[in-house]
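Trainee: Predicted model and sequence below, questions to follow.
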Amino acid sequence: MTLTDETSTIPAGGPTLEQVRRIVTELPGPRSAAILARKADAVASGVAHSMPVSVVAAGGGVVVDADGNSLIDLGSGIAVTSVGNAHPKVAAAVAAQAAQFTHTCFMVSPYESYVDVAEALNRLTPGGFAKKTALFNSGAEAVENAIKIARKHTGRQAVVAFDHGYHGRTNLTMALTAKAMPYKSGFGPFAPEIYRVPGSYPYRDGLTGAEAAKRAITLIEKQIGADSLAAVIIEPIQGEGGFIVPADGFLDAVVAWCRENGVVFIADEVQTGFARTGAMFASEIFGIEPDLITTAKGIAAGLPLAGVTGRAEIMDAAHAGGLGGTYGGNPIACAAALAAIDAFENDGLVERAQQIGTVLTERLRAIRENDPRLGDIRGHGAMIAVEFVDAETGAPDAALTGAVAKACVAEGVIILTCGTFGNVIRFLPPLSIGDDLLNEGIDVLAAALERA
């Protein structure tokens, strides 16, 4: 955006922003509306947006639009700006690296920051075994490469994913993703040798973890065969599918079966990673040690970076030149990642995620006491969701969910929906948000529910 005399007075992002919700125009305001009209003319219509604003600054727990509206951020750019937008450590690291060099391609001329990030991921991810890492650009790219590595290591082709799973928008990751609209519809044919089995959805299936695991493993053995299976991939807490937390024992049993059968177990921690769940990685909550872990989103506080980290012998299966990419592990993104990891480890953000989770679950449970339309409240840390249902039948209520989300947006609260049935509102606030804004956001949600 070209700055005019008016826009040049807009405050910078990061901690300099006043941490208040302030609505000075209807949304969108006139300047946002003008920019969105230009978007409609210039940007492919498949690139949709959920908030009717054009952002000019963000930080702490707020996002400011071109008309001066200050919105409460309960989305973090879909779990990306976990350390907070324009975090001072990240901003300083990015500026310093940009002044040194912006690109060489690590496959041509390596640099230390890529190695630093790899060493940090090898150290931080679960598992007391030797690990190695490769860096990429996006979560989908990390997932694709994890599948490549698993296939190369095992010499097998088949891959199992789970109902309600989401793994990306590329051809292979669309095949892994469960939900058709908007992610897959009309974009096939998809990559072959991808199979889907039911996972664990305690609120809907009523099964114990052991029962759900037995169901999944039986289908794998009977319909695919362990000898054909390269990998099983799952989000420890399913994100786009509705923040589904598996029943205790489910993941343990699946991991154990994979070990017994030489199948690579891949944990997709793109959304759950980096303190989001009140642990550095969600796998820690369930006590599992994946063979491979994919990461992205929160890893670099908004810059494009992703990784595959795992057992050294599996990661080394690919031949020289078999992994990489022009921009993978870009030096500016690596600098941002190192600064973000410093904040995660040293600024109390894991503990802050736990505190946010406590505030969210206590407030939402209090609302549910008087409103049975809140069918289930689930999640860990700063990754909490509420599933909206018909109060009498328990059927998913996507219409109510959409109405509540729309009302919150109109009142200046950035809120995200998800779920296979479109009936889940998810809370992914930046870990830099204050309790006052967090509670105010829930107040707006509660008022929207009363009106719905």
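Mentor: Sure, I can see it. Nothing here was measured: the structure is a model prediction, and the numbers come from that model.

Trainee: Going by C-alpha atoms from here, please, whenever you check contacts or count neighbours.
Mentor: Fine.

Trainee: What sits closest to residue 391 if chain neighbours are left out?
Mentor: Using C-alpha to C-alpha, 6 or more residues apart in numbering and skipping residues adjacent in sequence, the residue nearest residue 391 is residue 373, 4.8 Å away.

Trainee: ditto for residue 427
Mentor: residue 384 is the one closest to residue 427 (C-alpha to C-alpha, 6+ apart), at 5.2 Å.

Trainee: burial measure for that neighbour, as a count.
Mentor: Using other C-alpha atoms under 10 Å, residue 384 is surrounded by 25 other residues.

Trainee: Please state the offset of the helix ranked longest in the chain from the chain centre?
Mentor: Counting by DSSP state H, the longest helix found in the chain is helix 349-368. Between the centre of helix 349-368 and the centre of its chain there are 18 Å (C-alpha atoms, centre = their mean, to the nearest Å).

Trainee: again with stretch 132-152
Mentor: For stretch 132-152 - counting by C-alpha atoms, centre = their mean - the centre lies 16 Å from the chain centre.

Trainee: on that earlier part again, skip ahead from the longest helix of the chain and say which helix or strand is next.
Mentor: The element immediately downstream of helix 349-368 (helix or strand, assigned by DSSP states H and E) is strand 374-380.

Trainee: Show me what that following strand is packed up against.
Mentor: helix 349-368, strand 383-388 (3 or more C-alpha pairs under 8 Å, 6 or more residues apart in numbering; DSSP states H and E).

Trainee: In a markdown table: those, plus distance to residue 229.
Mentor: As requested, the helices and strands packed on strand 374-380 are exported to a markdown table (distance: least, C-alpha to C-alpha, whole Å):
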| stretch | distance to residue 229 |
| --- | --- |
| helix 349-368 | 35 |
| strand 383-388 | 31 |
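
Trainee: got another, please set it beside the one above:
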Amino acid sequence: MNKTLQERKEIAFARGQANAAAVYVDRAQGSEVWDIEGKRYVDFGAGIAVLNTGHNHPKVKAAVQAQLEKFSHTCFVLTPYEGAVSLVEKLNAMAPGNTPKKSILVTTGAEAVENCVKIARAYTGRPGIIAFNGSFHGRTNMTMGLTGKVNPYKVGFGPFPNDIFHVAYPNAYHGISVEQSIEELKARFVCDIEASRVAAIIVEPVQGEGGFYRAPVEFLQALREICDQHGILLIVDEIQTGYGRTGKMFCHEYAGIEADLMTSAKGIAGGFPLAAVVGKADIMDAPIPGGLGGTYAGSPIACAAGLAVLDAIEEEQLCNRALKVGETFMEHLTALKAEYPDLVGDVRNLGSMIAMELVKDGDVNKPNPELTKALSAKAIESGLILLSCGVRGNVIRFLPALTIEIDLIDEGMAILKRSLKSLL
């Protein structure tokens, strides 16, 4: 039946909206998924970091059912509702830093990034935005322009907006130091756009699609200083790193900095479409009334789910749980690296944002995207949902639910090891 549905899908859907695996889901619970043929899978992807609380968390399910009994939609910018206000109050209180905060709710991560650019330009009166090589910020025209990875996100879609510039992201494994990245940023102010015309710098504290590389603490602190020096806003993209994923509610807490604007999405609502921009109140108030919004922005059902997610994170201590999950994965991956040093070039994590980089001959300069692709396919065939990423296409990323049971991690890693061995 999976095969039949995939054939129908390929006829009905544009090829650009591809799917990684021909696995059509029937039901899911926690960190397990069953397809329409009854086959069970251990889920190490969590809907690409969306289901931090797992599939069908009881609190989320109950909150959504209760809201659906009341109403499903009115449009918040027309006739608002308490659930959205309560959620935004909590977001403002949680955001790192002591400056008073305000927020907006939207529908997707890309929409949140787009609105950050709008807000930054409205506040500063400047056009320029600086992003980083290897970054991913979305698939809209503006966010594609910001994204620092061409294939497949930007192929054939240009031209992109003007006044966007990219800088090398620090990456010790690939020999790019913090100092090199900062010097390249400063060179942009000399060669491409003067600092006085830059509205914002946008950065992921851990790159997602780029390969799960962490921005060093001193790098984020240096960006904060440069932004303060030149009147530039610092946008921290926490779409994939937020909501407990890295062991903190928001990843840039590790650096002890305060963002001017922060995006949040993915894990925010347990699988329901919701995203947010949280920022310093005076900056957030720069656009005029009506300048921000959207028909489905802050869906009442998604807001109900979002409030339930926050309850679950607090009651189940999921930030601490993310650290434990990450440690368990790293025990397995470190052993795998020791067993296959010529293939596993690096393993790394920050909480439950975990990666394994595959190479040839143990050489960082010889990426192995072929093995990465084959391993992802073999794992899914064997009952394990895996994701890949990386500018070079050679990184396996692990994004388990923060609620995943340890025995399911062990089961999934056993499948991974068997799958790798079978390909050699």
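Mentor: Cool, got the structure. Since we're looking at a predicted model, the values are computed, not measured.

Trainee: ok so, going back, which one of the helices and strands packed on strand 374-380 of structure 1 lies closest to residue 216 of structure 1?
Mentor: Closest approach to residue 216 of structure 1 among those (C-alpha to C-alpha): strand 383-388, 24.0 Å.

Trainee: and that closest one with strand 374-380, angle?
Mentor: 170 degrees (axes from the mean of the first three to the mean of the last three C-alpha atoms, to 10 degrees).

Trainee: how much does strand 383-388 of structure 1 stray from structure 2?
Mentor: Comparison of strand 383-388 of structure 1 with structure 2 after fitting gives an average deviation of 0.7 Å (mean C-alpha distance after the TM-score superposition for structure 1).

Trainee: quick check: that strand aligns to which part of structure 2?
Mentor: With TM-score structural alignment applied, strand 383-388 of structure 1 matches the range 353-358 in structure 2.

Trainee: and the spatially most central residue of structure 1, how far is that from residue 80 of structure 1?
Mentor: In structure 1, the residue lying closest to the centroid (C-alpha atoms, centre = their mean) is residue 271, at 2.3 Å. Distance from residue 271 of structure 1 to residue 80 of structure 1, counting by C-alpha to C-alpha, to the nearest Å: 8 Å.

Trainee: Between those two, which contacts overlap?
Mentor: 297, 298 (C-alpha atoms under 8 Å, 6 or more residues apart in numbering).

Trainee: Excluding chain neighbours, what is closest to the residue mapped onto residue 393 of structure 2 from structure 1?
Mentor: Here residue 393 of structure 2 is matched to residue 422 in structure 1, going by TM-score structural alignment. Excluding the flanking residues, the one nearest residue 422 of structure 1 by C-alpha to C-alpha, 6+ apart is residue 398, at 5.1 Å.

Trainee: Over to residue 396 of structure 1?
Mentor: Leaving aside its sequence neighbours, residue 396 of structure 1 sits nearest to residue 389 (C-alpha to C-alpha, 6+ apart; 4.5 Å).

Trainee: need the helices for structure 2, in chain order.
Mentor: 2-12, 46-49, 58-70, 82-94, 109-124, 141-146, 178-191, 217-230, 281-284, 300-315, 318-339, 369-381, 406-423.

Trainee: ranking those helices by burial, who's on top?
Mentor: helix 46-49 (a mean of 24; mean count of other C-alpha atoms under 10 Å).

Trainee: Return the mean post-superposition distance for that helix against structure 1.
Mentor: Helix 46-49 of structure 2 sits 0.3 Å off on average (mean C-alpha distance after the TM-score superposition for structure 1).

Trainee: Where does that helix end up in structure 1?
Mentor: Going by TM-score structural alignment: helix 46-49 of structure 2 matches residues 76-79.

Trainee: what do you get for stretch 227-237 of structure 2?
Mentor: Stretch 227-237 of structure 2 covers residues 258-268 of structure 1 once aligned (TM-score structural alignment).

Trainee: Could you tell me the end-to-end distance of the matching stretch?
Mentor: 16 Å.

Trainee: hmm, who's touching that stretch?
Mentor: 143, 146, 150, 154, 167, 226-227, 229-236, 255, 283, 290-295.

Trainee: now do stretch 347-358 of structure 1
Mentor: 83, 275-280, 343-344, 380-384, 431, 435.

Trainee: What span of structure 2 is that stretch aligned with?
Mentor: Counting by TM-score structural alignment, stretch 347-358 of structure 1 corresponds to 316-327 in structure 2.

Trainee: got it, and stretch 123-131 of structure 1?
Mentor: Stretch 123-131 of structure 1 corresponds to residues 93-101 in structure 2, going by TM-score structural alignment.

Trainee: now stretch 224-243 of structure 1
Mentor: The aligned range for stretch 224-243 of structure 1 is 193-212, by TM-score structural alignment.

Trainee: Report how many residues lie close to residue 101 of structure 1.
Mentor: Using other C-alpha under 10 Å: residue 101 of structure 1 sits among 10 other residues.

Trainee: got the end-to-end distance for stretch 376-395 of structure 2?
Mentor: Note: stretch 376-395 of structure 2 ends 10 Å apart using C-alpha to C-alpha.

Trainee: typo on my end, stretch 35-54 of structure 2
Mentor: So stretch 35-54 of structure 2: terminal residues 17 Å apart, C-alpha to C-alpha.

Trainee: List the buried residues of that stretch.
Mentor: 35, 40-54 (16 or more other C-alpha atoms under 10 Å).

Trainee: do stretch 152-163 of structure 2 as well
Mentor: 153, 154, 163.

Trainee: can you tell me which of those are in strands?
Mentor: The members of the buried residues of stretch 152-163 of structure 2 all map outside strands under DSSP state E.
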